[in-house]
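K.L.:
what follows is a predicted structure for the sequence shown.
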Amino acid sequence: MPEKPDPAIREVMVVDDPEAMKLLLTGKYTGIMDLIDSHEMSVSDIARTLKINPGSAHYHLKELEKYGLVKIVREETKGNLVKKFYRTSARMIYLDGSRFKAVGGEDPMHGYREQLAGMLGPFGYDISGEMVGPFNDIMQRYDKRKKQLLREIQDVRVDPDNNMLASDAYFVALMLKETEDEEMRALREELRVLLEKIRDRI
């Protein structure tokens, strides 16, 4: 029987706090997030799985909790010992680097998008040379608008019988919002024209 969705866990969350994003782009924190994105774990469970000191696991969890990225979903008391179980605050977390510029830094997603463009060759999209800049520009604007639309639905609560149905409901809701949105339609058209140019080069 599928696990009933935890009402304390959001389905979607957009993170734009620069300090929170730095944590999520650091390996030791992403390792913990990967472990607890689908089920709860205690500090000792995490430390054992990642082969790290329980004190380090506890410190990393407290840092993630400070930025609202993880939360305690359950506690067990055995004698004088309280065992806390953690989960990510949302099943799907999206990063929005636009606030980095506001605090004087570079959008950390910029380098990510460049790497992404370079990995699309095996899928039939040779985005290289002079096409990388225009592609990244469109993707940056597309990503920014998508995060704005995600914010519109991130606080909506659905109560299905299983997690897969909830995830699909958010995915379809986002797709419908993108379809209705004039800015997204214009960006898709820009991308289509750019892809034609890329195809013409081959």
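P.N.:
Great, that's in hand. Quantities reported herein were computed from a predicted structural model and do not represent experimental measurements.

K.L.:
every contact and neighbour count from this point should use C-alpha atoms.
P.N.:
OK.

K.L.:
helices and strands around the longest helix along the chain, which ones?
P.N.:
When the chain is parsed with DSSP state H, its longest helix is helix 132-153. Other elements packing on helix 132-153 under the criterion 3 or more C-alpha pairs under 8 Å, 6 or more residues apart in numbering; DSSP states H and E are strand 10-15, helix 109-118, helix 163-180, helix 182-201.

K.L.:
what is the neighbour count of the residue lying closest to Pro134 once chain neighbours are set aside?
P.N.:
Spatial nearest neighbour of Pro134, excluding adjacent residues (C-alpha to C-alpha, 6 or more residues apart in numbering): Leu194 at 7.9 Å. Using other C-alpha atoms under 10 Å, Leu194 has 17 other residues around it.

K.L.:
against Tyr125, how distant is Leu194?
P.N.:
11 Å (C-alpha to C-alpha, to the nearest Å).

K.L.:
on that earlier part again, can I assume the residue nearest to Pro134 is in contact with Phe135?
P.N.:
Yes. Leu194 is within contact range of Phe135, at 7.4 Å (criterion: C-alpha atoms under 8 Å).

K.L.:
quick check: buried residues in the longest helix of the chain?
P.N.:
Buried residues in helix 132-153, counting neighbours by 16 or more other C-alpha atoms under 10 Å, are found at 135-136, 138-140, 142-147, 149-150, 153.

K.L.:
what does stretch 26-43 give?
P.N.:
Tyr29, Ile32, Met33, Leu35, Ile36, Asp37, Glu40, Met41, Ser42, Val43.

K.L.:
comparison target, given below:
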Amino acid sequence: MQDRPDQGIKEVMVVDDPDTMRMILSGKYSDILELIDFREMSVSDISQALKINPGSAHYRLKELQRRGLVKMVREETKGNVVKKYYRAAARNIYLDGSKFKALRPGEASPMDGFYDRLIALLAPFGYEIPPDKAGPIKDAMRRYDKRKKELLQQIQDAGVERMEGDRLLVGDAYHVAWLLKEIEDDTLGGIREELRTLLSEIRGPK
């Protein structure tokens, strides 16, 4: 079956399949998703940008396409050569780690390493979190992230891009909808207070 161009780029996509999340977190595929986040590129464009051979670029693109993360959006024919162009299936792709609770006993969640790296990267922003305080903060961040993904799923399901053709307006509508939901949601508000308390304990009295 041949590919067919698909212009149905979503504004928001929440990925909750554990295998797909592992694939993205491995880094081998996230580079491609980042490249084609807001622009269309061919296999040769991607292979040149990432300095990998075209076969590897093609394989990774097809794997991302199979999992619904990439769409082929345009074909360009020059002589007997057909060049295909790809885009990420959504402008904003979020990972939902809630399904990692179904991991086999003793199997580590890839999200654990992600949060460790994330906390380490907060130091340059003025948030030096000691190892003995990292656990509660990671737990609060996980719960905040889980609730955020639930709200984003609601926003994704609204599908306003089917009602309005102005992509800039649609993007702003999603942004404002998320802002309002974040302000109104009691669960997120409670977790923010937890984080504020944890941070004040780390920083000490001012």
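P.N.:
Cool, got the structure. Owing to the predicted nature of the structure, the values given are computational and were not obtained by experimental measurement.

K.L.:
ok so, going back, which one of the helices and strands packed on helix 132-153 of structure 1 lies nearest to Asp96 of structure 1?
P.N.:
strand 10-15 (5.9 Å; C-alpha to C-alpha).

K.L.:
with structure 2 superposed, average distance for the closest one?
P.N.:
Once fitted to structure 2, strand 10-15 of structure 1 is off its aligned match by 0.9 Å on average (mean C-alpha distance after the TM-score superposition for structure 1).

K.L.:
in contact with Phe100 of structure 2, which residues?
P.N.:
Pro18, Ser109 (C-alpha atoms under 8 Å, 6 or more residues apart in numbering).

K.L.:
before we move on, what SS does it have?
P.N.:
helix (DSSP: H, G, I helix; E, B strand; the rest coil).

K.L.:
before we move on, what about Arg87 of structure 1?
P.N.:
Per three-state DSSP, Arg87 of structure 1 ends up strand.

K.L.:
that one against Ile46, yeah?
P.N.:
No. Assessed by C-alpha under 8 Å, Arg87 of structure 1 is found out of contact with Ile46, at 11.1 Å.

K.L.:
in terms of neighbours, single out the busier of those two.
P.N.:
The residue with more neighbours, out of Arg87 of structure 1 and Ile46, is Arg87; 28 against 23, by other C-alpha under 10 Å.

K.L.:
over in structure 2, tell me which residue corresponds to the more buried one.
P.N.:
Under the alignment by TM-score structural alignment, Arg87 of structure 1 pairs with Arg87 in structure 2.

K.L.:
could you do Val132 of structure 1 as well?
P.N.:
With TM-score structural alignment as the criterion, the equivalent of Val132 of structure 1 in structure 2 is Ala134.

K.L.:
what's the spacing between its match and Glu63 of structure 2?
P.N.:
35 Å.

K.L.:
point out the most buried one among the helices and strands packed on helix 132-153 of structure 1.
P.N.:
strand 10-15 (a mean of 20; mean count of other C-alpha atoms under 10 Å).

K.L.:
which residue in structure 2 aligns with Arg157 of structure 1?
P.N.:
So, by TM-score structural alignment, Arg157 of structure 1 is matched to Val160.

K.L.:
quick revisit: from the buried residues of stretch 26-43 of structure 1, pick the one nearest Leu165 of structure 1.
P.N.:
Of all the buried residues of stretch 26-43 of structure 1, Asp37 has the smallest distance to Leu165 of structure 1: 16.7 Å, by C-alpha to C-alpha.

K.L.:
ok, that closest one - contacts?
P.N.:
Shown in contact with Asp37 of structure 1 (C-alpha under 8 Å, 6+ apart): Arg87, Thr88, Ala90, Arg91.

K.L.:
adding distance to Asn163 of structure 1, write those out as a markdown table.
P.N.:
Formatted as a markdown table, these follow (distance: C-alpha to C-alpha, whole Å):
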| residue | distance to Asn163 of structure 1 |
| --- | --- |
| Arg87 | 15 |
| Thr88 | 14 |
| Ala90 | 12 |
| Arg91 | 9 |
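
K.L.:
mind checking how far the match of Val132 of structure 1 is from Leu25 of structure 2?
P.N.:
Relative to Leu25 of structure 2, Ala134 of structure 2 is positioned 21 Å away (C-alpha to C-alpha).
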